[in-house]
Structure formats: structure tokens, C-alpha cells
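Chemist: Sequence first, then the predicted structure, then my questions.
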Amino acid sequence: MKEFIEAFKALRHAPRALWLIIFAFAFDGMAYFGVLPLMKAFLGQDIGISPAIASVWVSIFTCALTGVMLFVGKPTEGYLGIRKSLILALFLSFGGRVLYSSAPWAGGAALLAVSLVIVALGEGILQPVAYAGVKKYTTEKTSSMGFALLYAGLNFGAMLVGPISAHVRTTFDVPYKAGESTLSGFNAVNWVCVGITALTLVVFAIFMTKKVEAQTVSGVAPEKEAGDRENAKKDAPASGKSPFTDARFLFFIFALLPVRTLFAHQWLTMPEYVLRSYPPEIADRMEWLVGSINPLIIFLGVPTLTALTRRFHVLTMMIVGSLVSAAATFLLVPGPHTGMLIAYFVIFSVGEALWSSRFLEYAADLAPEGRVAQYMGVANLPWFVAKMTTGFYSGVMLEHFVPKDGPQSTGTLWLIYGVIAMSSPLALIAASKWLRSGMDTKDSAEMKTAA
């Protein structure tokens, strides 16, 4: 408990810029996760794209976003800085969402494609620059909690939008299905998210001034901070310059790929699974289950668990967290049951809370000064692969095992996905000695350098 309290106290003197970055990340996340779970259904109903192909569209969009994170995030941060980069990202996300929401009435699939490219640019810039911002405005002592709060803030936004989405969708679906309106429930949620993005952009642009951006971490002199960064650059070993030359790091991040497919299923499979397999009283509140339980637990659990487990080795947290998340999937094997569905979301989310922010911290700590955005992009490369591969088979699997009409075999679907996810903790356990030795060697080298 003492460590928990001290970790939060350490952020008392954090620069205002840190809190504005977390604000922008959280409320943009609110808009992003308001749109994403409904995207596949929106493409099918409002744009007229078949369910199997709609999954591919969603997959390509999320992959494009990760690609932007990998190749565009760092150059944007380098040329524009934290403040201008985030304003640009929010502006692109706003404009793209306006076009996305207009596609059913003008432009159809063509305008849809343009809008998704623009949103992918905005979101792909925002995320790695926000990570770099947390790195810039925290110290070694506050870094863990800074990343934990960033991740918790993202989930706070996603948690808030779930009930709003369910209410808006079901309210606007009544006149839409009666033929009295051209605005569907899905697209009404899209327009609400346009408004959220606009508000986030305005607030951030007003309060994140150049003066606020220039404020340094309390207690650290600017010249000392600059000197430490310069020494870090000089002392960094050549092998640490590029993550692509570190075999342990690459194995570490790619070992998590199978369990990451479960995260992709949260928007590619889970929304329509609930809508198709559960009675109306549950389906009408789908967003509460799919969009709010997980973010609520992450919002409360990530800062708490990060503070309480700071002394545990990052690899230990990866193994335990991924094992818990993967094992939760087997709760869905017996078939549709509301209690088991809720238990799945709770247990899956606890597993995510155990390792998610620590993974971000680990990747950022490996990065040389000025290349945090690039390293965060590389760390997300397996996430890119997971989203790409999952989108190309999830639609077909859903139509085969959970068709909208006809007999369903939901247990088989989740059994397959659970087995795939379990390979992540098993791979980490099998290679734990090799991975741990590499991490411990790095820590020893850093201690010698500091001395």
C-alpha cells in the first residue's frame, strides 16, 4: 500500500502538459472506441458491404493505423513537436470522421475509403506522439504511473462511450427501421463521436499553449535534463539503436501476437456475436458489455496493479497477464450465457490490466532519446500483424459458426480462438530463462553507466 500511495504522490508535480496529453488521448479514445465496435455492422447495413468483406475493410483500416504509427509518428513528432503533432492528429481525426459519417448519403464506399485513410493518419500520429509526450514529461520515478494513467485514460474514454452508444443506437434505430428517418442507430453514434472529437480538439488547442509545452518536469533543470539525454545518446550501445537487431526484444513482442488476436476479436467478432446469439434485452445493451466492462476494469485496475506490481519483473507480468486473458476465453465454450459472458469480460480485462501498461513502459525504456515514437511503433508491429490476419478470417468464421439465421456453434468458435491465444503465455514460459537473462544484462549495463 505504501508503494501504491508513493507512486501516485510522485505525479503531483507533473507538468500540466502531461495531463493535457492524457486528456486528449482519453477523449479521442472515447470517439475511436465509439465508432470501432460498430464499424463492421455499419459497413454492412449502411454502406451495403457483405459481412465477410466488411471484416477485411475493418482489418485494413486498423492495419493502416498501425502502419502510420510505425512510419509517420516519429517524423511528425520530430518536425512539429508534441503540441502541433497532437493538434494535427486531432484535426485529421475530426475531418475523417465527418466524411465517414457522411458516406451513407454521399459517396458510398469511395468516400468511406478516403475517410478511413484520413482517420488512420490522425489516430496513427496521435498514439505514438502521446507515448513520446508521456516519456518527455515524466521522470524515471513517475514513468510507470505516467504510462499507466495514459492507458487508463484511454479506457476511461472507451468506458464512457459504451452506455452513450447503446442509448443513441437503440433510440435512433426505432425511426430508422420504421422508414421514418435515414439516420441509422449506427450512424447516429458516428455523429456523436464527431462531436466528441471536435470538443477534444478545441479544448486541447486552447490549453496546450507553447508555454505549457515548454514546461519541464518539476525538479529537473533544463540544462541537466539536456545533458543527461546527450550522455544517454553517447553511452547507448550500438545494438540498442535499432529494435530490429535485438532478437530477444523481437521474440518478446511477437510472442504476444496470438493473445493479441483476442483484442482484435473485441470489435471484429464480439459485437455481432452478442447481437446474434443473445436475446434482445442483452443485445440492445451490447455496448455496455463489449465497450464498457473492459475499459472500466482497465481504468481502475491498470494504475492500481501497476503501482502494486512495480517490483515484479516485466516478463513475469507478461506471462501471468497473458495467461489470465487467454484462459478467460474458455468460459465462452459452453455457449451463450449472460453470466459467463460477463465473467469472461471481467477476467479477460484483469489479465490485460496486469501486463498492458508494463509492455508500453518496457518498449519506451528501450528507446534512445528522440526515438521513442519509432520504438513504440515497432513494439506495435505484432499488433499490426494480429489485426491484419484476424480481419481476414474472423468474418468467415463468424458467418460459419455464428450465422445470423440458422443453427449456431458458438462454443467451437471460442474454443479455437482460446487455443490460439494460449500459445502466447506458453511461448513466454518456454523462453523465460533466455528472455530474462537478456533483460537483466541490460539493467546491469544501465546501472554501470549511471555509476
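Modeler: Right, received. Where do you want to start? All of these numbers come straight from a predicted model, not from anything done at the bench.
Chemist: rest of the way, CA atoms for contacts and neighbours
Modeler: Will do.
Chemist: So residue 312 versus residue 427, what's the distance?
Modeler: Note on residue 312: its distance to residue 427, by Cα to Cα, to the nearest Å, is 19 Å.
Chemist: The nearest residue to residue 386 once chain neighbours are set aside: helix or strand, and which one exactly?
Modeler: Excluding the flanking residues, the one nearest residue 386 by Cα to Cα, 6 or more residues apart in numbering is residue 261, at 5.3 Å. For residue 261, the enclosing helix or strand under DSSP states H and E is helix 257-268.
Chemist: ok, and what's touching that helix?
Modeler: By Cα atoms under 8 Å, 6 or more residues apart in numbering, the list of residues contacting helix 257-268 from outside reads 36-38, 40, 55, 58, 290, 322, 325-326, 382-383, 385-387, 390-391, 394-395, 417, 420-424.
Chemist: now do stretch 131-151
Modeler: By Cα under 8 Å, 6+ apart, stretch 131-151 touches 7-8, 10-11, 14-15, 17-18, 21-22, 25-26, 82, 216-217, 298-299, 302-303, 306-307, 310, 357-358, 360-361, 364, 372-373, 376.
Chemist: now do stretch 374-387
Modeler: By Cα under 8 Å, 6+ apart, the list of residues contacting stretch 374-387 reads 59, 62-63, 66-67, 69-71, 73-74, 128, 131, 243, 253-254, 256-258, 260-261, 264, 360, 363-364, 366-367.
Chemist: How far away from the center of its chain is it?
Modeler: Its chain's C-alpha centre lies 11 Å from the corresponding centre of stretch 374-387 when counted by Cα atoms, centre = their mean, to the nearest Å.
Chemist: re the thing from before, for PyMOL, write the select line for the buried members of the contacts of stretch 131-151.
Modeler: Listed next is the PyMOL selection for buried residues among the contacts of stretch 131-151, using 16 or more other Cα atoms under 10 Å:
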select buried, resi 7+10+11+14+15+17+18+21+22+25+26+82+216+217+298+299+302+303+306+307+310+357+358+360+361+364+372+373+376
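Chemist: another structure for you, compare them:
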Amino acid sequence: MDKVLRLPRDPSKSSKNGEAIMAVMPLKINRLQRFPTLFWVVNTLELFERGAYYGVMGYFSYHLKYNLHFTEDVIGILSAILLALLYFVPIIAAGFAKKIGYRKTLLMAFAVLIPAYALMAYAHSPFSFFFLILIWGIGAGAFKPMVSATIAHVTGEERRNLAYYIYYLTINLGAFIVPLAIGIFIPEAMARFTFILAAVLITVNLLITLLFYTDPVEIDPSTRVGEVFVNMARVLSDRKFAVLIAIYSGFFMMFSTMHTFLPLYMKDFRLMPSWFTTPLLATINPLTILVAGPILSKFSSKKDSLKLMITGMSIFTLGLFILGFFPLGPALIVGIIIFSVGEFITHPNFISYVSKIAPSEKVALYMGYAFLPSAIGLVFGSTVGGFLYRFLAVEMHMPRAFWAVFISIGLLTIFNFVLYNTRFGAVRPSAGVPAILPNKSATLPFLLLIPVVLISSFSLGSVTYFGVEGEGAWEEEGEYVLTRVESDEMEGNRLLEGQSATYTLNLYTPNVKSLNITIKWVDEPDMRRFGREYQNQPDYFAAYLTPPNGTRIPFEEVTNPNPIGGEGELRVTYVYDGGERPPYYNATGDYIVEVQMVFAGDYRPRVGVIGFQDDGNDFTISYDYAYYQRVD
């Protein structure tokens, strides 16, 4: 019989921060054929939904900072709002699904997610992202419990472990495959298209649900959705469990840095080559779990849960120390691999530990709220982390100090776990597991390391910051020279009144620094008809530029409308200020110019009121751009 880490019987009532990636065991093909069709349908939904989510998260922080120029504290707050919804909406959605049906809940979730993802591709302000993240979080949170609950209903108990292994494998495959594809095929300057891709993947899920998904259980209209809050209050009234939640939240405060600040750290301090994008960085964690999971699962299957939790948190903290205190590319990769191993060991054993300390008659109830440390730690860590990253890493150029704060949280969490077990005892007597506690004095070094880590992080000094408005010291090194290229004027463009047209400027040169575009037109000459002279009135144009980052910029009205008989002009200047050292490609790509013929001045007589209509006008577009050219 395969040795596996035992899962809760209904993992829909447990959680992991990004997803539970617990038991891993060898697959046997003949066993896969025994699962019903609905099992494979919901796993397909999970694959696409998680692919959409992690694909977007791969570029999320980078896009907000480098393309839209949001500050780090704003990025942290937006991430916290999303995470809060992802962990609190499911408890309502689970009861809601019992009341109206799983299928309707899924369809509603997808119907909300599709426009949320699609509109974020065109959002440019923190307020618009705040509104769309609310919709995103509600949709993703409503979807979150549906798949695991469906699997619980359609699989027998004898195959439950294998079923959930496939489920967790699907999650990590989605978290690996889609960001990998995005990192290869979607450049940083076009990061907004990841939102479009996510909308497409969710649309596929909507169609799959409409065609193939059926409710696994009967609808119960008498279900009281508000009962979940009553149960939460009942669980938190247990002081022992409430303290455990508070302590374990520290682990997820550390984990909150993974998707929000780790990508910024890599880019801001230029730890990896320019081709290594943040979605590629996001693939290291799921790949580590996919590769190392089977080995780690066998290693941990017979060990004490508490010892494994402390071991896992220690490994996770070590990973943060390596990537944070050694700002180098190899250290970044090694650190992520190490903390991924620590993550894998820690959380499954927390779920196991909760099942052992809960009163025997309330195990299911306690397991249902084991997600609370994830919610508290991720939300609080993202919010506080945004302000800390901006102050310590960006303004003071001391990323080690930023990581030292979270490393210290990890060390304090480990120490508090030992105190917790000294005060409350390890497990209930009926759990059948001996209370093997770590030696209290043996964990004292964890507490003593905190001031050492904090002091050393400041004493090691600053690190060169290359982020938005960074030092840009490379401009003085003489390796690159700013070169300007003039374009030929594009003649013969004509628009009728009320019409608009779009033109694409393909700037595929690397290291683009600035672009100037000018639109000109000349007032038509006066005309004579029936012996009378008619004067042409001014024309009015409007134009907008959309660079690769998706920001829509209006043209400056130099002379608009044109003077009678004179020339009209619109002009726009786009300057890329990312601060990267060449070669970079963030300003390379398609620049979309939208021209609108708003009003064409008619021909009016010099004396009288009846004239002739002017239907439009011709205009020209010219541009020049500057880029950093390497000096050989």
C-alpha cells in the first residue's frame, strides 16, 4: 500500500494559502479510469481557473508598478483586498451553493470573472483597479470551494486521497504551465494582455460548465448561509484554537511576500537578466513542488506534525534569508526552491495538527476554519509589506532590511509555537499521537536571532536600486548613446466628420526612451460659387496615443481648431522612465494612434447665412523617437 500523508475527508473545509498542495503519491493509470466524468470536468475547470489566476499574478505587481506607475504601498493594499476576498467569500459561497446549486454558483462566478479580467487590461488608475479587484475577488472566491466540494461528493472514500492528489496536481500544473507560457510569449511591456488571456480561459470554463457540469448533490433551499458566521464565532471562542490561529498567521505573513513583493525585488534590484520575466519567476515554486512533492510526502508521512511544522517554517525562513540577504540571481533561485520545500512541509502538517488538537466531536467544524491564519497573515502581510517595501527597499535602498522584518516574523512564529504547546499541550488524548514537544531551551536561539538579523540587515548597507526613477547610473558609463530617429511624414490620410481611424507605429527597437508624434492639417481654401465667396471655417481634430503599457494619453492641442486659412496641429510626447539598464524592452512594441475628426468647419458666405457643408479634411502624421544605442 502506498504511504501517503492523510488528508481531511472533506478538503473543501480546509485550505492552504495558494492552494493545498498536500499529499503526493504515485499515480496508477488503471485507478484513474474509475473516476466519474464530473471529476475530470471539475479538474479541467480548476486547471484553467488557476492558470488564469496565477498567470495574472505573475505580472500583477510588475504591471502595476512599471507600466502604470503605482506605488508599492498601493500595490500592497490592492493585493490585500484581493486576498481578503479570496479567503472570506468562499465561506459564504459554500453555503450559497447548497442553497441555489453548485452549477448556478459556478456560472455566476465565471460571469463575474470574465469582465473583471477583461476590463483590468484597460484600467489605469488605483480606483479602477480597486473596483475591478472587488469583482475579481468575489468571482474567484465563489469558485474556490466548488471544485473541492464537488470532488468530495463524486468520489468514494477509498479513492479520496488519490482524487485530491490529482486535484492538487492540477492546481500546480495550472500555476506552472500558464505563467511559463506567458513568460515566454508575452513581453513585459504588453503585460496587460495577461488579463485578456485570463478572460479567455474563464470563458472556456463557462462553456465547459454550461455543457458538461451537473450538480453533484440536491439543492437545499432551507440552507442558512449566515450559519457560517455563527460557527466561526463558536470556533474562535475556543481560546486554544484562537491563539493557534494568531500564531500561525505569522507564517502566512512571510508567505505574503511571494506573489506581491518578490517580483518587484527581482526587477527593482536587477537580480536576473532582462529576459527572465516575473512570470518565469512565478514558475519556480510550483515546479519545485511538482518535482520534490513525492519525495517530501513519503518523508513526512510518519513524522510528528508539530516537529514537521517547525522544521518546515525553519526551512522557509532559511529560504527568505538566502534570497533576501544575498541580492544575486542564483541566491534568488535557490532561496525560492528552499522556501517552496518549507511551504510544502509546513501547511499540510498544520491541517493535520488542527485535526489532532480539536475536540473529537468538533474536528470537522475546526477544520472548516483552518483557513483563517492564511487569510489573516496574507492580508496583514500584504498591507504592511507594501509600506515597508516602499520605505526600506525603494526609498532607503535597503532590501535586506525589508526581508529581515519578515525573517524575524518567521523566527518569532517558531518560538511562539513552542510556547503555545508548553502552555496548552500538544494534542488531545484521543488523537493517538504522543505529545513530543521540542525542547524549549533549544528554540531560544530562534528568538535571539531576531536582533542579529535586523541589525545585520542595516549594517550590510544599501543595494543599487534600478526600479522606476532609479539611479540609472548606466547612462554615465558610456556603453550606450541616446540616438534619435526621424520618420517620413505619412501623407494622404483623410477623415470625414465624425469618423475616427487608428494607426499602429511598430517600434521594435530595444531601449526606446521617448516618442514624439505630430498630427497636422491645413484649412481648405475658400471657394467661389455663383459669383459669391465662401470662407472655410476651422476644423477640429482629437487624438490619443496608447503605448505598449496600455495607458491612453491625449494629444496636446497646439493649434486646435486651426486658424481660418491656417494650419492645425496636435502633438504628444511619450517618455519611458522605467530606469532600467539597457538592454530593455518595456517600451518596445506597438504604439496605437487614434485620430478623430470631431468637427469639419463648413463653407460660410462672407455676407449671409446659407453656405455649403464641408465633409472632412486631410491630415498628416509624423513622428520621431529616441533609443539607447550600444556603442561597440
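Modeler: Right, received. Where do you want to start? The shown structure was predicted, so the numbers you read here are calculated from the model rather than taken from an experiment.
Chemist: So if I had to pick from residue 312 and residue 427 of structure 1, which one is more boxed in?
Modeler: residue 427 (16 against 10; other Cα atoms under 10 Å).
Chemist: residue range for the helix or strand hosting residue 425 of structure 1 in structure 2?
Modeler: Applying DSSP H and E as the criterion places residue 425 of structure 1 in helix 410-430. Counting by TM-score structural alignment, helix 410-430 of structure 1 lines up with residues 399-419 of structure 2.
Chemist: Check the mean deviation of the matching stretch from structure 1.
Modeler: Comparison of stretch 399-419 of structure 2 with structure 1 after fitting gives an average deviation of 2.2 Å (mean Cα distance after the TM-score superposition for structure 1).
Chemist: Other residues contacting that stretch?
Modeler: By Cα under 8 Å, 6+ apart, stretch 399-419 of structure 2 touches 247-248, 250-251, 253-254, 265, 310, 313-314, 317, 320-321, 324-325, 388-389, 392-393, 437-438, 440, 443-444, 446-447, 449-450, 453-454, 457-458, 462-463.
Chemist: which of the residues you listed count as buried?
Modeler: By 16+ other Cα under 10 Å, these give 247-248, 250-251, 253-254, 265, 310, 313-314, 317, 320-321, 324-325, 388-389, 392-393, 438, 443, 446-447, 450, 453-454, 457-458, 462 as buried.
Chemist: which SS class is whichever residue in structure 2 pairs up with residue 379 of structure 1?
Modeler: Residue 379 of structure 1 maps onto residue 370 of structure 2 when the alignment is built from TM-score structural alignment. Here residue 370 of structure 2 is coil, with the state taken from DSSP: H, G, I helix; E, B strand; the rest coil.
Chemist: gap between residue 370 of structure 2 and residue 316 of structure 2?
Modeler: 20 Å.
Chemist: quick one: which of these two has more around it?
Modeler: residue 316 (28 against 21).
Chemist: My guess is the more buried one contacts residue 340. True?
Modeler: Yes: Residue 316 of structure 2 is within contact range of residue 340, at 7.0 Å (criterion: Cα atoms under 8 Å).
Chemist: Now do the same for residue 72 of structure 2: its match in structure 1.
Modeler: Aligned partner of residue 72 of structure 2 by TM-score structural alignment: residue 51.
Chemist: correct me, but that match touches residue 42?
Modeler: No: at 10.0 Å, residue 51 of structure 1 does not count as touching residue 42 under the criterion of Cα under 8 Å.
Chemist: Pick out whichever of those two has more residues nearby.
Modeler: Set residue 51 of structure 1 next to residue 42 and count neighbours by other Cα under 10 Å: residue 42 wins out with 22 against 19.
Chemist: Can you check which part of structure 1 the longest strand that structure 2 contains sits on?
Modeler: Counting by DSSP state E, the longest strand found in structure 2 is strand 616-630. With TM-score structural alignment applied, strand 616-630 of structure 2 matches no range in structure 1.
Chemist: how far is that strand from where the chain is centred?
Modeler: For strand 616-630 of structure 2, the distance to the chain centre is 35 Å (Cα atoms, centre = their mean).
Chemist: likewise stretch 345-353 of structure 1?
Modeler: 14 Å.
Chemist: what's that stretch aligned against in structure 2?
Modeler: Under TM-score structural alignment, the match for stretch 345-353 of structure 1 is residues 336-344.
Chemist: who's in contact with the matching stretch?
Modeler: Against stretch 336-344 of structure 2 from outside (Cα under 8 Å, 6+ apart): 21-22, 284-285, 288-289, 292-293, 296, 311-320, 323.
Chemist: Not counting its neighbours along the chain, what's nearest residue 156 of structure 1?
Modeler: Using Cα to Cα, 6+ apart, the nearest residue to residue 156 of structure 1 is residue 299, at 5.5 Å.
Chemist: Can you tell me what the one you found aligns to in structure 2?
Modeler: Residue 299 of structure 1 maps onto residue 290 in structure 2, by TM-score structural alignment.
Chemist: ok, average deviation of the host helix or strand of that match from structure 1?
Modeler: Counting by DSSP H and E, the element that carries residue 290 of structure 2 is helix 284-300. Comparison of helix 284-300 of structure 2 with structure 1 after fitting gives an average deviation of 3.0 Å (mean Cα distance after the TM-score superposition for structure 1).
Chemist: could you say what helices and strands that helix packs with?
Modeler: For helix 284-300 of structure 2, the packing partners by 3 or more Cα pairs under 8 Å, 6 or more residues apart in numbering; DSSP states H and E come out as helix 160-185, helix 329-357.
Chemist: Can you check which of those helices gets nearest to residue 502 of structure 2?
Modeler: helix 160-185 (24.9 Å; Cα to Cα).
Chemist: Thank you kindly, that will do.
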